[in-house]
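Visitor: Generate a structure from the sequence data that follows.
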Amino acid sequence: MFKLTNKSVIITGGGSGIGKAMAVLFAQQGAEVHIIELNDQAAADTVSEITAAGGKATSYACDVSNQQQVIDTFAKVGKIDILINNAGIAHIGKADTTSTEDFERVFNVNVKGAYNCLYAAIPALKANGGGIILNTASIAASVGITDRFAYSMSKGAIHAMTLSVARDYINDNIRCNCISPARVHTPFVDGFIAKNYAGREEEIFEKLSKSQPIGRMGKPEEVAALALYLCSDEAGFITGTDYPIDGGFITLNN
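Guide: The predicted structure follows:
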């Protein structure tokens, strides 16, 4: 079950965290993984890990907010069976404390970046007789999160785009779903806490961990396992759906 033999998979932001876990797992399941990543070193390290284990992987330096770069990069990949829109950035701020520059930066990466990848990939998926799109949304698309105005906006857009794409291309044999993680322990989280809460790292990490009713943050490998299922033939009856993977955050925080 859940084999991806001979499948060509594009994963944006595949050099670290959740994206890396997806890349490693998908390669283990037989996919040829194409990592789209701004961080050349992180991407190269992931590719090395995959190839050392006998898998197939290639990395491409690409800014997903630049449509022409995305189109050119996807053309290099060629055949596409699965697109995972995972690249994203975070931001702390409320509506009246978020600058225009920060709002546009989050929008350009998280929303426009996903759109650019959809724009480039869908014609290739249609030409290939269909395929799968999986978008990384967030619990912030479903519930109010304090001080995450721009980030929540962007993930709400990802959720809405997922529904639209799933509806528009259902007759082209393209399935589109999204996943909504709660807090997942990645190097990004550690860096985010260090940057925004200097001197309070342990306190904030504990607070964020316990915000999940299950009592801890998720693991990248757990998110990757859900992604694998949704991108496999076994999930062939699932489209237009958001899957929270959140330790009970959405439904049990009462």
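Visitor: all contacts plus neighbour counts: C-alpha atoms, from now on.
Guide: Will do.
Visitor: where along the stretch 151-254 of the chain do the helices fall?
Guide: Using DSSP state H, counting those that start in this stretch, the helices found in the stretch 151-254 of the chain span residues 187-196, 201-210, 220-230, 249-252.
Visitor: Also this sequence, please, to line up against the first:
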Amino acid sequence: MSFITPKGKGVFKLKSVLITGAYSPLGHAIAEKFFKENYLVYGTSTREREDGCFKTICVDIRDEKAVKEKLKDIDSLDVLVNNAGIFTVNAPEALTLDDFDSVFDVNVKGMMLVTKYLLPVLKKSNGSIVNISSMNSLHPGFGGTSHYDASKGAVSAYTRSLARESGLRVNALAPGLIKRKDLIKSDLAKHYESHSIAGMLDVKQLADSVFFLANSSGIYGQTLLQDNGYCLY
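Guide: Prediction:
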């Protein structure tokens, strides 16, 4: 999308970003950050809804035909943020194949499908990709999360290889525990507060880091750990 500059001095192109899982707390914070930085923002959701700062694309990212169809009209894109993900807890000995598949289908397959169909337009713009990994890809989780941890380890591995194979700036952010209302005063929150330097993270902190990675130069295939010092302990 192009716009005439003030006083008619040429034309500038509005940068654009697509964020999967844009209605999650982190996804929405990322969308707001890019919107405030004057990006045209697209956000995916599994159901029809509207938001003031981005255009919603209703798609199940696990469905290849749906992804291909819904993304085919995007002919220009500067940034892709693969944020969509799910988290479940189950002991390894109780984990079913359905439990395992449900996490990998979104966290890994969905990321791969969206990336596959947007790579051509990202290459045209020499764009960048930011994948949302997790602290758990680098450090054991809090119990019952081995399948989730493995999925986020796959995100970080995919990030490294994709940067090499695509030649684009592909990086990942690995957040620690994010502040949520349901965690306030919980045992998990108390544990995290006592085992980190600065406690749980605010989504705005993380959104700033996503924006940094998206617009950085010379950084390829890296996973940036942002955990307020939890993994130091």
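Visitor: now for the helices of the stretch 151-254 of structure 1, which one comes closest to residue 51 of structure 1?
Guide: The closest approach between residue 51 of structure 1 and any of the helices of the stretch 151-254 of structure 1, judged by Cα to Cα, belongs to helix 220-230 at 18.4 Å.
Visitor: Throw the helices of the stretch 151-254 of structure 1 into CSV and include mean neighbour count and distance to residue 117 of structure 1, thanks.
Guide: CSV is the format used below for these (neighbours: other Cα atoms under 10 Å; distance: least, Cα to Cα, whole Å):
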stretch, mean neighbour count, distance to residue 117 of structure 1
helix 187-196, 14, 22
helix 201-210, 16, 31
helix 220-230, 19, 18
helix 249-252, 15, 28
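Visitor: got those helices as TSV, with distance to residue 40 of structure 1 columns?
Guide: Conversion of these to TSV gives the following (distance: least, Cα to Cα, whole Å):
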stretch	distance to residue 40 of structure 1
helix 187-196	16
helix 201-210	28
helix 220-230	20
helix 249-252	34
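Visitor: Tell me which residue is most central in structure 1.
Guide: The structure's structure 1 has its C-alpha centroid closest to residue 86; by Cα atoms, centre = their mean the separation is 2.0 Å.
Visitor: To which residue of structure 1 is residue 154 of structure 2 aligned?
Guide: Structural alignment places residue 154 of structure 2 opposite residue 157 in structure 1 (criterion: TM-score structural alignment).
Visitor: which residues of structure 1 does stretch 59-73 of structure 2 align to?
Guide: Under TM-score structural alignment, the alignment places stretch 59-73 of structure 2 onto residues 62-76 of structure 1.
Visitor: In structure 1, what sits opposite residue 84 of structure 2 in the alignment?
Guide: Under the alignment defined by TM-score structural alignment, residue 84 of structure 2 is paired with residue 87 of structure 1.
Visitor: Quickly find the element holding residue 76 of structure 1.
Guide: Using DSSP states H and E, residue 76 of structure 1 maps to helix 67-77.
Visitor: after that helix, next one along is what?
Guide: Reading on from helix 67-77 of structure 1 to the C-terminus, the next helix or strand found by DSSP H and E is strand 82-85.
Visitor: mean shift of that following strand relative to structure 2?
Guide: Overlaying structure 2 shows strand 82-85 of structure 1 at a mean distance of 0.5 Å from the equivalent residues (mean Cα distance after the TM-score superposition for structure 1).
Visitor: what about that strand, distance to the chain center?
Guide: Averaging C-alpha positions (Cα atoms, centre = their mean, to the nearest Å) puts strand 82-85 of structure 1 8 Å from its chain's average.
Visitor: Return the list of helices and strands in contact with that strand.
Guide: Under the contact definition 3 or more Cα pairs under 8 Å, 6 or more residues apart in numbering; DSSP states H and E, strand 82-85 of structure 1 sits against strand 8-12, helix 113-127, strand 131-136.
Visitor: what's the angle from the strand ranked longest in structure 1 to helix 113-127?
Guide: Taking DSSP state E as the criterion, structure 1 has its longest strand at strand 174-181. With axes from the mean of the first three to the mean of the last three Cα atoms, to 10 degrees as the basis, strand 174-181 of structure 1 and helix 113-127 are set at 150 degrees to each other.
Visitor: got a list of contacts for strand 174-181 of structure 1?
Guide: Under the criterion Cα atoms under 8 Å, 6 or more residues apart in numbering, residues 125-126, 130-139, 141, 158-159, 162-163, 165-166, 169, 218, 223, 227, 230, 236, 238-246 lie in contact with strand 174-181 of structure 1.
Visitor: if we go to 7 Å?
Guide: Residues outside strand 174-181 of structure 1 that contact it (Cα atoms under 7 Å, 6 or more residues apart in numbering): 130-139, 159, 162, 165-166, 239-246.
Visitor: Need the buried ones from the residues you listed selected in PyMOL.
Guide: Restricted to the buried members of the contacts of strand 174-181 of structure 1, where burial is judged by 16 or more other Cα atoms under 10 Å, the PyMOL selection command reads as follows:
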select buried, resi 130+131+132+133+134+135+136+137+138+139+159+162+165+166+239+240+242+243+244+245+246
